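> My questions concern the predicted model and sequence given below.
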Amino acid sequence: MRGRPRLEMPGGARMAFWIAPNIEHYEWMPPVNPNRHPNPRVMPDVMNYSMRDYGNRIGFRRIAEEMARRDIRGSVSLSVTVVDHFPEIIARCNDLGWELFSHGIYNTRYFYGMTLEEQRRVVIDSRETLARVGQSLDGWLTPAITPSLETQEILAQEGVRYTLDYFHDDQPMPLSLKTGRLISVPYSIEMNDTPMAAWHLMSGEEILASLKAQFDRMYAEGAQNPRVMCFAIHPFVLGQPHRIDLFAEFLDYVKAHADVWYPTGREIAEWYYETQYDRVSAWLGTLEGEA
C-alpha cells in the first residue's frame, strides 16, 4: 500500500462490500481431467451430486431471501448452464437486480489442459448464453480457479472487464496485458463458506467471528484508503438450515456500519474504470520506471 493513490469511492465510502453467490452445476458424469478429478469419489458420485443439487433446489431461496430483506444484491458466479437447467433461478436473480457473470460452463469443466481456442470458446459461449437472459458478460471466475497464464489475455480480447482469479490485493488492480484492459476485483478464498465449513471444519460461531474480524479490519483501514471486501458463498453450504441464521446476523452487522458501499462486481468495475484506472495505472508506471 505504500505510496498508492487513495481511492475515492462513491459517496465517500471507506469500503465496498459485495457478495458473490456461486450458483453452480456439477455434471452427473463429467469428463475426467487428467490434472484433477472432478469428484472426490467414484463416479457417479451420488452423494456429492445431490448435496450440490440441494443448493439450487433449496439453499438458493434462503440466501436470496436474506439478502433481499437487507437490500443487498448478489453478483452471481454462474455455471452458465444453470440458464438452461434452472431457469427459475435465473428469473429470480434478474428480478432481484443481481448481476450474472461467468464461472464457466459447468463447474466440472476445468481449464487445466485446455487449448487457448477451447478457453476462448468457453468465454464466447458464456457471453452468448448470458445475453439470452438479458445480461452482459462483464466478470469472470475460471471454474475451480484453474486459469492458465494466457486466460486473462483471452478475457480482455473478448470484452470481459474484470476477473476474480487473483487473490493478491484488497483493492481492484489493473493487470499487465499484451493488449487491452482488464482489472482484478478482490474475491476471497479466505472469506468463502466452502473453505471455512468444508476444508477447515469451522463451526458457525467461528465462521461468524472470522467474517466480523475481516470486516472490522478492512473498515478501519478503509479510513486511510478504501478497501473491497467480498464474501463468496455457495447455496449448498450457507443455505443449509443450521447456517442461514449466521449469514443473516453477519449481514445485519455489516449494515449497522455507515460509509459502506454495496455494489455489484459490475458496478465496482464501472466505477474503477471511470475514475481510478488511469490514476492507478500511472502510479504503477512510475514503479516500473524505478525498477
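Good, I have the coordinates.
> only C-alpha atoms for contact and neighbour calcs from this point on.
OK.
> Show me the contact partners of stretch 159-168.
Stretch 159-168 is contacted by residues 137-142, 145, 147, 152, 155, 181-189, 269 when judged by CA atoms under 8 Å, 6 or more residues apart in numbering.
> Check the residues you listed for burial and list the buried ones.
137-142, 147, 152, 155, 181-188, 269 (16 or more other CA atoms under 10 Å).
> what about the residue lying farthest from the centre of the chain, distance to residue 169?
The C-alpha centroid of the chain is most remote from residue 290, which lies 33.7 Å away (CA atoms, centre = their mean). In this view, residue 290 and residue 169 are 21 Å apart by CA to CA, to the nearest Å.
> Which of the buried ones among the contacts of stretch 159-168 fall within strands?
139-140, 183-184 (DSSP state E).
> which one of the residues you listed sits closest to residue 64?
residue 139 (20.3 Å; CA to CA).
> Name the nearest residue to residue 24, ignoring sequence neighbours.
In space, and not counting its chain neighbours, residue 24 is closest to residue 79: 4.7 Å by CA to CA, 6 or more residues apart in numbering.
> Can you tell me what sits against stretch 103-118?
By CA under 8 Å, 6+ apart, the list of residues contacting stretch 103-118 reads 22, 24-27, 30-31, 33, 35, 38, 77-81, 119, 122-123, 125-126, 140-144, 146-148, 150-151, 154.
> One more pass at 6 Å, please.
25-26, 38, 77-81, 141-143, 146-147 (CA atoms under 6 Å, 6 or more residues apart in numbering).
> Presented hereafter is structure B, for comparison with structure A:
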Amino acid sequence: MDKPTGPIAHDRFDFSPIVDRPPLRWPNGARVALWVIPNIEHFMFDRPSTSITPLTTGFVPDVLNYSWRDFGVRVGIWRMMDVMQRYGVRGTVALNADVCDNYPRIIEAGNKLGWEWMGHGKNNSMLMANRAEDEERQMIREIHAQITRATGKKPRGWLGPALTESHNTLDLLAEVGFDYVGDWVNDEQPYPMRVKSGQMTSIPYSIEINDIPAFLDGKQSPQSFGQMIKDQFDVLYEDSAESGRVMSICLHPFLIGHPFRIKYFDDALKHITSRKDVWLATGSEIVDAYRAQSR
C-alpha cells in the first residue's frame, strides 16, 4: 500500500456549481475574457524535459531535444509576438525566472508590448512538488525577486512548472505576494482560494487548449488544434450570454512558434477578435475585475 504523503482532501475552496453563482460581468459588456499565456522557459542542459522524440532522452547531453526546445526563445517567441500584436492581444507570460538572466532581450521586448509576467518556477527542469517547506519558501522568494528586478514590476500571478505544487505552495506564494494561480484547471470563472495569509484567486487555465498536450500527447494536427481553439471560444461565447466566462490559450514557443503551426493560431485569433464583445485581457486584469464583483 502506498504511504500517505499528506491530507486525503484539500481545504482550499468549497464546491461551487457554476449554475448556482451570481452572474459574472466583464468590462464594457464583454462576454468572454480572453487571456493568452506564452510559457517562456529555460531548460537545464544536463537533464531531460519536454521532448519531441524519446530516441535520445537517455543521453547526456540530449542535443536533439534540448536544441528543439531552444528554438522557442531564439525564433518561436518572436513569431508569437508578431501574431499576437497583429490582433491586439497582450501576453500573460508564464516566466521561468532563469529566463531573466539568460534571455533578457525577451524581457525587453515583452515590456514594450505591455505584456504581463507571472512566475513559473526557476526553470522548467525543476518542479515544485515534494520540496521541504523552507526550501520551497526560499525558492519562491528568489523567483519573485528575480522577476521583479528584471521586469521592473512585481509578479502577481503564478503557474507551477508542469502545474506542480506541494501542500504548502499556495500559502508560500501568498506569503511572498503572489495573488493568483493557474494550476487548478477546474473552472471557467475565477474563484477564491483559502491561504494562511494574503489572498489567492484561481484563474482558469487550460490543460487541453494547450499545445503540449494537444501536439505531443494527443497527436493533434496544427489545423485541428486551431479548430479546437475556435470551437472552445464559440461554445464559451454562447454559454456566456448569462454569465461571463474566461478562455485561456496556453502555448509554448518551441511548439506553436513553428511556421506550419502558427498559421492556425493566427487564424484562431482572427476568429476570436472578429467578435466585438470579447475582452482581450491579462491575468491581473481578469482577477481584478472578478474581485470587484465578488466583495
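Arrived safely, thanks for sending. A quick note: this is a predicted structure, and the numbers were derived from the prediction, not measured.
> And the TM-score between them?
The TM-score (TM-score structural alignment, normalised by the length of the first structure) is 0.90; 271 aligned residues with a CA RMSD of 1.6 Å.
> just checking, residue 40 of the second structure touches residue 98?
No: Residue 40 of the second structure lies out of contact with residue 98 (CA atoms under 6 Å); the separation is 10.0 Å.
> Let me know the distance separating residue 19 of the second structure from residue 32 of the second structure.
In terms of CA to CA, residue 19 of the second structure sits 17 Å off from residue 32 of the second structure.
> neighbour-wise, which of these two wins?
residue 32 (28 against 8; other CA atoms under 10 Å).
> So what does the more buried one match up with in the first structure?
By TM-score structural alignment, residue 32 of the second structure lines up with residue 15 in the first structure.
> Just give me the match in the second structure for the residue nearest to residue 24 of the first structure.
So, by TM-score structural alignment, residue 79 of the first structure is matched to residue 96.
> State the number of residues packed around its match.
27.
> And the one 3 residues further on, by the same measure?
Close neighbours of residue 99 of the second structure, defined as other CA under 10 Å, add up to 22.
> Residue 222 of the first structure too?
Residue 222 of the first structure: 21 neighbours (other CA under 10 Å).
> Which position in the second structure pairs with it?
Checking TM-score structural alignment: residue 222 of the first structure goes with residue 240.
> next one: residue 130 of the first structure
Checking TM-score structural alignment: residue 130 of the first structure goes with residue 147.
> Could you confirm its match falls within a helix?
Yes: counting by DSSP: H, G, I helix; E, B strand; the rest coil, residue 147 of the second structure is part of a helix.
> Check the gap between it and residue 223 of the second structure for me.
35 Å.
> now swap in residue 32 of the second structure and tell me
In terms of CA to CA, residue 32 of the second structure sits 23 Å off from residue 223 of the second structure.
> that older thread, who's in contact with the nearest residue to the match of residue 130 of the first structure once chain neighbours are set aside?
In this structure, residue 147 of the second structure finds its nearest non-sequential neighbour in residue 97, 5.9 Å apart by CA to CA, 6+ apart. The contact partners of residue 97 of the second structure, by CA under 6 Å, 6+ apart, come to 122, 143, 147.
> quick one: which of these is nearest to residue 106 of the second structure?
After measuring the contacts of residue 97 of the second structure against residue 106 of the second structure - CA to CA - the closest member comes out as residue 147, at 12.6 Å.
> What lines up with residue 117 of the first structure in the second structure?
Checking with TM-score structural alignment, residue 117 of the first structure has residue 134 as its match.
> Where does that match fall, secondary structure wise?
In this structure, residue 134 of the second structure is located in helix 133-151 according to DSSP states H and E.
> Give the buried residues for that helix.
For helix 133-151 of the second structure, by 16+ other CA under 10 Å, it's 136-137, 139-140, 142-148, 150-151.
> Next, format the residues you listed as CSV and append distance to residue 25 of the second structure.
CSV is the format used below for these (distance: CA to CA, whole Å):
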residue, distance to residue 25 of the second structure
136, 37
137, 36
139, 37
140, 33
142, 36
143, 33
144, 31
145, 34
146, 35
147, 32
148, 31
150, 34
151, 31
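> for the first structure, longest strand please?
The first structure, longest strand under DSSP E: strand 15-23.
> how near is residue 230 of the second structure to residue 76 of the second structure?
On the measure of CA to CA, residue 230 of the second structure and residue 76 of the second structure end up 22 Å apart.
> Now do the same for residue 158 of the second structure: its match in the first structure.
So residue 158 of the second structure corresponds to residue 140, using TM-score structural alignment.
> can I assume that match is in contact with residue 102?
Yes: with contacts counted by CA under 6 Å, residue 140 of the first structure reaches residue 102, the gap being 5.0 Å.
> re the thing from before, and the residue nearest to residue 147 of the second structure, how far is that from residue 131 of the second structure?
18 Å.
> again with residue 60 of the second structure
Counting by CA to CA, the gap from residue 60 of the second structure to residue 131 of the second structure is 25 Å.
> swap in residue 277 of the second structure?
For residue 277 of the second structure, the distance to residue 131 of the second structure - CA to CA - is 44 Å.
> and what of residue 41 of the second structure?
21 Å.
> ditto for residue 61 of the second structure
Taking CA to CA, one finds residue 61 of the second structure at 26 Å from residue 131 of the second structure.
> now residue 265 of the second structure
36 Å.
> Same drill for residue 60 and residue 131 of the second structure, tell me which one is more crowded.
residue 131 (16 against 11).
> And the match of residue 130 of the first structure, how far from residue 98 of the second structure?
9 Å.
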